[in-house]
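Peer 1: okay, here's the prediction I keep looking at, along with the sequence it came from:
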Amino acid sequence: MGRADRRGGGILTAPVRRCAGCGERAPQRDLLRLALVEGRAVFDRDRRLGGRGAYVHPDPACLERASRRGGFARAFRARVTSAPQALDSD
């Protein structure tokens, strides 16, 4: 489970991230994290790899759109040489 933080008024909120494919904001727990390893975007299932992460919905359309439209490069702020083509890729 993600760490919750306190915002004004004592309300606990979950971390929110933006999908690199569709651009919608969603709770971090609802998105898949990818990390950049030697120029390649790889799934970070345990959310332990270092560096900036990119997040996508568990939807093939979001993954494809992020790869095709430069969403991963924008999220990583770096050049991406390859990205997973399917949700079950490593």
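Peer 2: Cool, the structure landed.

Peer 1: only C-alpha atoms for contact and neighbour calcs from this point on.
Peer 2: Will do.

Peer 1: just name whatever secondary elements the helix ranked longest in the chain is in contact with.
Peer 2: Longest helix in the chain, counting residues (DSSP state H): helix 60-68. Contacts defined by 3 or more Cα pairs under 8 Å, 6 or more residues apart in numbering; DSSP states H and E place helix 60-68 against strand 53-56.

Peer 1: how close does Val16 sit to Asp5?
Peer 2: 11 Å (Cα to Cα, to the nearest Å).

Peer 1: put this beside the first:
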Amino acid sequence: MEVKELPLRKCVSCGQMLPKNQLFRLVKTPEGVQLDKSYKAQGRGAYICKSKSCLDNAFKKKSLNRSLRQAVNEEVFNILYTELENDR
């Protein structure tokens, strides 16, 4: 039986390639930037590691803004930090 490979995605903060289930996916929608827990939402998406250092780095260097081509407000980062704490 053939083993199915997990799709790899690149973190916008550190550039590391990881399976997409180990990353947060943010998606740009007409309503704004949202966390996509299903990994299937329509719209421009960006992936970021589930680590505090990557979130801090992305906030400081505005790498999510660049990837999504839209300003990501602080509320989105607060949601990501909350999700990070809940995952542990």
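Peer 2: Nice, thanks for sending it over. Predicted model, so just to flag it, every value in this text is computed and none were measured.

Peer 1: neighbours of Glu2 of structure 2, how many?
Peer 2: 4 (other Cα atoms under 10 Å).

Peer 1: can you find the partner of Gly23 of structure 1 in structure 2?
Peer 2: Superposed on structure 2 with TM-score structural alignment, Gly23 of structure 1 falls opposite Gly15.

Peer 1: for Arg52 of structure 1, same thing?
Peer 2: Per TM-score structural alignment, Arg52 of structure 1 is aligned with Arg44.

Peer 1: hmm, its match is touching Asn65, no?
Peer 2: No - Arg44 of structure 2 is beyond contact range of Asn65, at 11.7 Å (criterion: Cα atoms under 8 Å).

Peer 1: okay, these two: which has more neighbours?
Peer 2: Under the criterion of other Cα under 10 Å, the comparison of Arg44 of structure 2 against Asn65 puts Asn65 first, with 16 against 13.

Peer 1: check which element follows the helix or strand where that one lies along the chain.
Peer 2: According to DSSP states H and E, Asn65 of structure 2 maps onto helix 63-68. Using DSSP H and E, the helix or strand that directly follows helix 63-68 of structure 2 along the chain is helix 74-87.

Peer 1: tell me the angle that following helix makes with strand 44-49.
Peer 2: 50 degrees (axes from the mean of the first three to the mean of the last three Cα atoms, to 10 degrees).

Peer 1: which residues touch helix 74-87 of structure 2?
Peer 2: With Cα atoms under 8 Å, 6 or more residues apart in numbering as the test, helix 74-87 of structure 2 has contacts from Phe24, Val33, Gln34, Leu35, Lys50, Ser51, Lys52, Leu55, Phe59.
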